[in-house]
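Chemist: When you get a sec, could you give me coordinates for this:
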Amino acid sequence: MTRFAEFVRGAATAGRLVVQPRMGFGELDRMRAGLTAVRDCGATTVGTVTLDSYTRVGDYPSARRALADGAELNGFPLEAHGTRAVRALLAEVACDDFPVQVRHGSPLPLELFRIMVDAGVDATEGGPVSYCLPYGRVPLAEAADNWARCCELAAGAERPMHLETFGGCMLGQLCPPSLLVALSVLEGMFFREHGLRSLSLSYAQQIHLGQDLEALAALRTLAAEHLTGVDWHITLYTYMGVFPRTPIGSFRLLEDSARLAVHSGTERLIVKTPAEARRIPAIEENVEALEFADSIAGQAAADCATAHCPPTADTGLLAEARTLLGATLALGRSTGAALVAAFARGVLDVPYCLHRDNAGAARAVIDERGMLAWSAAGAMPVTVRHSDLLCTAPVTAARLTGMLAFNERRYDREHTVGALLRSPA
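Modeler: Below you'll find the predicted structure:
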């Protein structure tokens, strides 16, 4: 078990939710200060080093120039700083009680994996589908081959790495959870197939608490069925779509994600800050969000102890995710080959994803229950609810825009209405 996985497992055994920021800064001193602040704050945390946009796409000369010129980068330029500096940074900040994960966003990350392995990085994340389809034009088959070599490199390191699949976060929103669950498990199987034995499976908070609880339960069930012999845990992402505009609305959404994590038995939560939709959050804002989420997690754990847990939906999500898994695995002798074939045939099809290897025939909507549902299936073995008028109505540009802003409007409106109700006459 890696240091990262061991820490998360120990916290879960002690009944604590691990909270983690999205955080990355260009300068070594600022990155060190950010990691130190996260380590020393009043929450059970792991650290994050998020890479910058140049480094993610392999444009290392631009990253080096920006660093030399003192330009603002939107993350940490791993290659520009070099193996020795990264190893020294981790030696100074990371420890058994504070492991650090490098997050990158690259569809072809082999060179980054070489640097991470040489620097002794304990954990990273991504996947052949989840870091290919949303983030560029790289052919899926090429990404799958590159990621296979990355996994084998990470598995063969002196201290094998922990790898988190990003498959449960496709495009961040408007993807029915059965597909998110299936992709998360499939990428986990891909990682195991290429030698890794310490994994985490992701899921991004969507728009309906009961449906999210159902999805996380399905993810745990399918992981237990398909990832035997692997140490794994679940990672939940605070809602990744359009965030509320008001600070209180943003904190209410973060509160709901922390409660969802605890009520579902999730081991790790990646948080967002109210500032993140507008700019790179300051170190202090990251710490505030982490401590807030940790506090809410404690309250939610007390609620569960007194049986005040919210109900889980029962929409057949597990059966649908299992069908997607089976239909995909039947198409190839390896998980990687099956994934490439499934997207080529439209058996897997991410709604509203414009990548050329995605069929683009599937569509999703917010249905009459306030849940995510399929309005068009293409070649996918999923169910369209023809009895629901919202599922069969056309998805116009105006309707799509409205759905994308669903949580933004809901959380800001509830805050505004609540404030009016509390104000004196």
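
Chemist: switch to C-alpha atoms for all contacts and neighbour counts from now on
Modeler: Noted.

Chemist: which residues of the stretch 201-350 of the chain fall in strands?
Modeler: For the stretch 201-350 of the chain, the strands defined by DSSP state E, counting those that start in this stretch cover 231-237, 268-270.

Chemist: Tell me which of those is the most buried.
Modeler: strand 268-270 (a mean of 27; mean count of other CA atoms under 10 Å).

Chemist: export the strands of the stretch 201-350 of the chain to JSON lines and tack on distance to Ser334?
Modeler: Output for these, formatted as JSON lines (distance: least, CA to CA, whole Å):
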{"stretch": "strand 231-237", "distance to Ser334": "21"}
{"stretch": "strand 268-270", "distance to Ser334": "29"}
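
Chemist: Val117 is nearest to which of the ones you listed?
Modeler: Minimum separation from Val117 across the strands of the stretch 201-350 of the chain (CA to CA) falls at strand 231-237, 20.0 Å.

Chemist: Flag every buried residue along stretch 2-21.
Modeler: Within stretch 2-21, the residues that count as buried by 16 or more other CA atoms under 10 Å are 2-9, 11-12, 16-21.

Chemist: Report the separation between the two terminal residues of it.
Modeler: 20 Å (CA to CA, to the nearest Å).

Chemist: do you know how far Phe251 is from Ala275?
Modeler: In this view, Phe251 and Ala275 are 11 Å apart by CA to CA.

Chemist: one more to put side by side:
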Amino acid sequence: MNEGRRTDRFSAFVRRSAAAGRLVVQPRMGFGELDRMRAGLAAVREARATTAGTVTLDSYTRCHDFAAARRTLRERPRDLNGFPLLAHGSIAVRALLGETASQDFPVQVRHGTARPLRIFRFLAEAGVDATEGGPVSYCLPYSRTPLAEAVREWGTAVELLAAQPVPMHLETFGGCMLGQLCPPSLLVALSVLEGMFFREHGLTGISLSYAQQVHQGQDLEALAALQRLAAERLAGTDRHIVLYTYMGVFPRTPIGSYRLLESSVRLAVHGGAQRLVVKTPAEAHRIPTIEENVAALEFSHTVAEAAADAPDGVRPTETGLYEEARTLVDAALELGDTVGSSLVAAFAQGRLDLPYCLHPDNANRSRGTIDRHAMLSWSRAGAMPVRTADAGDPAWPAAEVDARSLTRMLSHNERRFDREERTGSLLAGAS
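Modeler: Have a look, this model is predicted:
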């Protein structure tokens, strides 16, 4: 970017780390009490890894039930499933960040709300480095807020971030829609569209997300498509790619969990992502401790260093994923005068359609499936301009997804990583 003085601290840190060949790893972490949150950030900062900090908000705050957040913080703080940001107040949060965050350890607040304006005002007042979400990705899966209302409020909220003396970094969650069973072309398209929405409202320090799915080669193809499409549609932005370790049903065994985490690190390194949001073996059972988060970060760092020196051996698939994602982006943009109006119209007409998403503004006529190649594809396209699994091979018709097959697909990675034999891994010989 030419406006170096307006580059946000989070973007600059990730860029420096990438230039030095270091993958930034980041936990999902949020605790109710101020002292515990401080201890968590300090532990992540001191981990033997290149880390960014995370403050994940609690569900009361996400749903704007601030009175319940304050009451629970006062009476039963350990019952909170995240950090009650507004209940603590901006002075306390600014002090927390002053003690823990720095240019070499920026902190991101993760919130999960479809209507972020009040939270974003607080983040700006408290001096937070970065946040995330998006008008689609934090509306359709997590709320019943009308999409048009979410788009309007997100536009105002993004402009607020862009107007700060040092603009806040914003990560689109569009590449993580539903966490699983959404074919990658739509994830790539939504990530780019939300990035374009952020830029439309004046913000140029952004990151584009993608969630690991079920096939390493397809995920490599998706990451390449995301980078190519972003280069075409988001020129002039200070951007990077963030990968998420698989967000669906996690393996039940520690060895299976670490196998899955290892595969996501290798995917990030070989797929060109600059940042990885990790999970821990505790994910299948409960919220992880500080120590478990640190262990996962340090393990990921070790895998990343080894992966950088050794070819992975997995090649990207060649399924036309970039072309399909580009077609979805164009199909949406031709429907409106702005990116925001285009998103609203595209979902209203089913030109964008999230499988298995029950929000009233989503057509829900599409279905994703794990096909005979063990890749995610469309078994039903609805009104979207995409190919179904049987389009290239009528001899293998795409089976309609029923409750039994859906349950089996949701546990695909759990079964795969808990059962598979592993060779040539950092975990070889572990038991």
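
Chemist: Any idea what the TM-score comes out to?
Modeler: Overlay of the two chains. TM-score (TM-score structural alignment, normalised by the length of the first structure): 0.96; 418 aligned residues with a CA RMSD of 1.6 Å.

Chemist: quick one, what contacts Tyr142 of the second structure?
Modeler: Counting by CA atoms under 8 Å, 6 or more residues apart in numbering, Tyr142 of the second structure touches Gly112, Thr113, Ala114.

Chemist: Closest to Val151 of the second structure out of those residues?
Modeler: Ala114 (8.9 Å).

Chemist: ok, the closest one to Val55 of the second structure distance?
Modeler: Distance of Ala114 of the second structure to Val55 of the second structure, computed by CA to CA: 18 Å.

Chemist: my guess is Gly155 of the second structure contacts Arg199, does it?
Modeler: No. Gly155 of the second structure is beyond contact range of Arg199, at 10.2 Å (criterion: CA atoms under 8 Å).

Chemist: From Val242 of the second structure, how far out is Val269 of the second structure?
Modeler: Val269 of the second structure sits 11 Å away from Val242 of the second structure, going by CA to CA.

Chemist: again, but for Ala67 of the second structure
Modeler: According to CA to CA, Ala67 of the second structure and Val242 of the second structure sit 34 Å apart.

Chemist: how many neighbours does Arg278 of the first structure have?
Modeler: Applying other CA atoms under 10 Å, we find 9 residues neighbouring Arg278 of the first structure.

Chemist: whoops, Gly47 of the first structure was the one
Modeler: Other residues within reach of Gly47 of the first structure by the criterion other CA under 10 Å amount to 24.

Chemist: Now distance to Gln180 of the second structure and secondary structure too, for the contacts of Tyr142 of the second structure, in CSV please.
Modeler: Converted to CSV, those look like this (distance: CA to CA, whole Å; DSSP: H, G, I helix; E, B strand; the rest coil):
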residue, distance to Gln180 of the second structure, secondary structure
Gly112, 17, coil
Thr113, 20, coil
Ala114, 20, coil
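
Chemist: quick one: which of those residues has the most company?
Modeler: Among the contacts of Tyr142 of the second structure, Ala114 has the most neighbours (other CA under 10 Å), with 28 neighbours.

Chemist: Looking at the first structure now, which of the contacts of Tyr142 of the second structure still hold up?
Modeler: Here is what carries over to the first structure from these, by both residues aligned by TM-score structural alignment, their matches' CA atoms under 8 Å: Gly112, Thr113, Ala114.

Chemist: Show me the contact partners of stretch 76-92 of the first structure.
Modeler: Residues outside stretch 76-92 of the first structure that contact it (CA under 8 Å, 6+ apart) are 24-28, 31-32, 49-52, 54-55, 60, 63-64, 67, 100, 112, 115-116, 118-121.

Chemist: Distance-wise, check the alignment partner in the second structure of Gly229 of the first structure relative to Gly195 of the second structure.
Modeler: Under the alignment (TM-score structural alignment), Gly229 of the first structure pairs with Gly236 of the second structure. Gly236 of the second structure is 12 Å from Gly195 of the second structure, where distance means CA to CA.

Chemist: Just tell me what Val185 of the first structure corresponds to in the second structure.
Modeler: Aligned by TM-score structural alignment, Val185 of the first structure pairs with Val192 of the second structure.

Chemist: Stretch 142-160 of the first structure maps to which residues in the second structure?
Modeler: Going by TM-score structural alignment, stretch 142-160 of the first structure sits over residues 149-167 in the second structure.

Chemist: Grab the nearest non-local neighbour of the counterpart of Leu343 of the second structure in the first structure.
Modeler: Residue pairing (TM-score structural alignment): Leu343 of the second structure is matched to Leu339 of the first structure. Residue nearest to Leu339 of the first structure in three dimensions, not counting chain neighbours: Thr328, with 6.5 Å by CA to CA, 6 or more residues apart in numbering.

Chemist: how far away is whatever residue of the second structure lines up with the one you found from Ala363 of the second structure?
Modeler: The alignment partner of Thr328 of the first structure in the second structure, by TM-score structural alignment, is Ala332. Using CA to CA, Ala332 of the second structure is found at 14 Å from Ala363 of the second structure.

Chemist: More neighbours: the two, which one.
Modeler: Legend: neighbour count by other CA under 10 Å for Ala332 of the second structure and Ala363, higher for Ala332 (27 against 21).

Chemist: What residues of the single longest helix found in the first structure count as buried?
Modeler: Using DSSP state H to define each element, the first structure has its longest helix at helix 283-305. Using 16+ other CA under 10 Å as the test for burial, helix 283-305 of the first structure gives 283, 285-294, 296-298, 300-301, 303.

Chemist: can you check stretch 379-398 of the second structure too?
Modeler: Buried residues in stretch 379-398 of the second structure, counted by 16+ other CA under 10 Å: Ser379, Arg380, Ala381, Gly382, Ala383, Met384, Val386, Thr388, Ala389, Asp390, Ala398.
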